[in-house]
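Trainee: sequence below, structure please.
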Amino acid sequence: MGGGELEARILADSTLDSRDSVDSKDSKYLADSTDSTLKFEKSKSRRDSAISTNSQDLVDSPNAHNFIDSTDSTNAIDSTLNPQDSYIVFLDSDDYLESFALEHIYKIVSKNKVDFVACSSYNCHNESIPNATKSKTTHINLPDIYINRPIKTLSILRDFPTFKPQNMAWLYTHNVEFLRSHNLRFTPKVYHEDDLFGRYAFALSSRIFITNTPLYNYRINRPNSIMNTHSLTRKKHSLNSYFLIINRFLDLADLLKCVNCKSDEICNECDLRKGFLIYSAREFIIYFLKLLQTIGYKNDLEFSKNDIKKLLPYMESRRRFCVYFPRIYGFPKMLKMKFKKINNNHS
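Mentor: Here you go, the predicted model:
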């Protein structure tokens, strides 16, 4: 694409609500109803950029995605960016980007060769509240020295061993070659696939850039959203997803080795990355057990009690009783919640 235009083509698995995503007089929308495609063209961009969408070989997921391909290597600002470098933005079909997001990301990757760009905050829309304005939510709590500059991932893992980012796929812009070199893909047909994908990408990354400009807009409590469904079927799917993610984190941690690792031990760098993945697995074990105590073991779940026993070494001792008797473990809390609800109704 020539003419100095910046184009973003967003493929979504459902129709996107773009009511606030563009407010520029130079912007226009072309909606394609046949493939639920939204095409945004912003004219008068200062650089040539091409954004394509033919990347189904990269991700096995219906999620939307954008490529940012830098093709102008003549400008001085692009001196550190290889013309073959491409960056991908993952977009959930419920959400949307700010109108300036792609241009903002382009300026960063034009000056900094990084594995991904992360947003330290995002905008949140609670659609259960009529006429509610969007609120800013902090996603990465790190000192200012880590923000708005390229930083080594290992320095974060070394200084903050319990670093716990959220929504890492949606809020991050990944270098495509980095993803391909590590064969990073979304796991299909599971919930929270963004956490598994994003955290593993973070563990493998070397150099990142964290911007404090919120670019992503989350829409929560959206009517008919699957995340608002509390059916037994959805809970069982969530349990199966948690179980898969926990084991995938642990498997990846076991396999993590680089050229500097010896045959019988791993190097300090890989030890930090491994620790991050194990910490992520422990976090999801808590989510898993909280949900397990609400429904207990079912015949059609994709795991058994014996499978969960293998995770005991990664659990706090006070939570292990839940593995053997999940419904009994959760009964006192259930009573407490019911009494609290009754008291609130009478007050």
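Trainee: every contact and neighbour count from this point should use C-alpha atoms.
Mentor: OK.
Trainee: the closest residue to Tyr216 other than its chain neighbours: neighbour count?
Mentor: Using CA to CA, 6 or more residues apart in numbering and skipping residues adjacent in sequence, the residue nearest Tyr216 is Leu97, 4.8 Å away. Counted with other CA atoms under 10 Å, the neighbours of Leu97 add up to 22.
Trainee: do the same with Arg234
Mentor: Arg234 is flanked by 15 other residues according to other CA under 10 Å.
Trainee: in a strand, it, correct?
Mentor: No. If the criterion is DSSP: H, G, I helix; E, B strand; the rest coil, then Arg234 is helix and not within a strand.
Trainee: tell me the contacts of it?
Mentor: Residues near Arg234 by CA atoms under 8 Å, 6 or more residues apart in numbering: none.
Trainee: re earlier: surely the residue nearest to Tyr216 and Leu215 touch.
Mentor: Yes. Leu97 lies in contact with Leu215 (CA atoms under 8 Å); the separation is 5.7 Å.
Trainee: Ala101 against Leu215, yeah?
Mentor: Yes. The criterion here is CA under 8 Å, and Ala101 meets it with Leu215 at 5.3 Å.
Trainee: more neighbours: the two, which one.
Mentor: Leu215 (23 against 15).
Trainee: second input sequence below; structure requested for side-by-side comparison:
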Amino acid sequence: MNKPSISFIIPYYKVELPLLARAITSILRLGQKADWEVWVINDGTPGHEAEDYLGSLDDPRIHYHVQPNLGLGGARNTGMEMAQKEYIQFLDADDFLFQKAFSQILDVLGEKHPDLLSFEFKKVYHTGLWDTNVPAWQTVFQGSGTDFMLKHNLHGCAWGYVFKKSVLDGLRFTSGIYHEDEEFTPLLFLKARHVIITNLPAYAYFQRQYSIIHHPDRKIIKKRYSDLQHIILCLTDKGRQMEGNAAIALNRRIDMLRMSMVYTLLGDSPDTAFLLETLGNMKRTGLYPLTPRFYSFPYTIVRWCTFKPSCAVVLSNMFRLFQLRHAGHAS
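Mentor: The predicted structure is shown next:
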């Protein structure tokens, strides 16, 4: 079994130093399981705190690069350009890797040499570093990325898998938008001929109260849904240029993204006016109502329950009422 070669790319933007140190430490704890390097991409964070910390480690495998703020996608693009190893793994600066599980990931990379290996994650809520119980390895799927997408849903997050740099073939993130992973991930899967999906939880996903996904600001919510709609339309254009199973697989993913967009909109909308405006924008571009397909039971339920805007309004009001009650119980 060969030792895998892997570049860890950590975009860094105004994250507390102890969290960045936690992410780095989780990589250092992997020891000699892989031939690895780290690229910390400072995406416009002022000061020298991170640079001083990384310099104090005195490890030639850890690299630090400073650039103007280009957003998460732009920072990852820079990291991919600089990566020198066979595989790439994204790691957000406030997250970390579970040592035992990721060590098994590295073993499978060295043995099977897949183009892409996808794994599970666990949400974490405090700033400590610890390991987690590792279940028995289970290969949920093995085959091409296209075949996987024909029948299964994707975890869109780009940190949820490790992949060969050679598979990219020019693929990059769109800079300056939210939800950039939702465009990048399906296109990468379609390029991967040998994909392994496992149930192993190898990634610790730190939950922030005011992350972009959970931020209550109306302008941020509006940009999120505008960007997501733009991504779906871009994927739709790319799907028209494809043929055969690749086109079918991407169209399935597009429909699932539309369903996810409508469903999350019910809970994220700050008021009825916002909900109706966003649904109206989706309708004008052909994204709403949802396509009458039978991908899964949840898809069918969401499609029927939101077929008319009036039904979506009722559901959204119920969501907001539940959130208010939950907040009241929590206080």
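Trainee: where do the strands sit along the stretch 101-250 of structure 2?
Mentor: 116-124, 139-143, 161-164, 195-206 (DSSP state E, counting those that start in this stretch).
Trainee: quick one: the shortest one aligns where in structure 1?
Mentor: So that's strand 161-164 of structure 2. On structure 1, the counterpart of strand 161-164 of structure 2 by TM-score structural alignment is residues 172-175.
Trainee: the matching stretch vs structure 2, average offset?
Mentor: Superposed on structure 2, stretch 172-175 of structure 1 shows a mean distance to its aligned partners of 1.4 Å (mean CA distance after the TM-score superposition for structure 1).
Trainee: so which of the strands of the stretch 101-250 of structure 2 is nearest Tyr225 of structure 2?
Mentor: Proximity to Tyr225 of structure 2 (CA to CA) singles out strand 195-206 among the strands of the stretch 101-250 of structure 2, at 22.3 Å.
Trainee: which stretches of the stretch 1-150 of structure 2 form helices?
Mentor: Along the stretch 1-150 of structure 2, counting by DSSP state H, counting those that start in this stretch, helices occupy 17-28, 49-57, 71-82, 99-112, 145-151.
Trainee: next, format the ones you listed as TSV and append distance to Tyr178 of structure 2.
Mentor: TSV is the format used below for these (distance: least, CA to CA, whole Å):
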stretch	distance to Tyr178 of structure 2
helix 17-28	22
helix 49-57	25
helix 71-82	9
helix 99-112	27
helix 145-151	23
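Trainee: residue in structure 1 matching Val140 of structure 2?
Mentor: So Val140 of structure 2 corresponds to Tyr146, using TM-score structural alignment.
Trainee: how many other residues sit next to that match?
Mentor: Count around Tyr146 of structure 1 with other CA under 10 Å applied: 17.
Trainee: same question for Lys274 of structure 1.
Mentor: Neighbours of Lys274 of structure 1 using other CA under 10 Å come to 24.
Trainee: what does Gly170 of structure 2 give?
Mentor: 7.
Trainee: now do the one 3 residues further on
Mentor: One way to gauge burial is a neighbour count; for Phe173 of structure 2, by other CA under 10 Å, it gives 18.
Trainee: what's the closest of the helices of the stretch 1-150 of structure 2 to Ala158 of structure 2?
Mentor: Set against Ala158 of structure 2 and scored by CA to CA, the helices of the stretch 1-150 of structure 2 come closest in helix 71-82, at 9.9 Å.
Trainee: so which elements touch that closest one?
Mentor: Using 3 or more CA pairs under 8 Å, 6 or more residues apart in numbering; DSSP states H and E, the elements in contact with helix 71-82 of structure 2 are strand 5-12, strand 35-43.
Trainee: same thing but 6 Å
Mentor: Judged by 3 or more CA pairs under 6 Å, 6 or more residues apart in numbering; DSSP states H and E, helix 71-82 of structure 2 is in contact with no other helix or strand.
Trainee: nice, that's everything, thank you.
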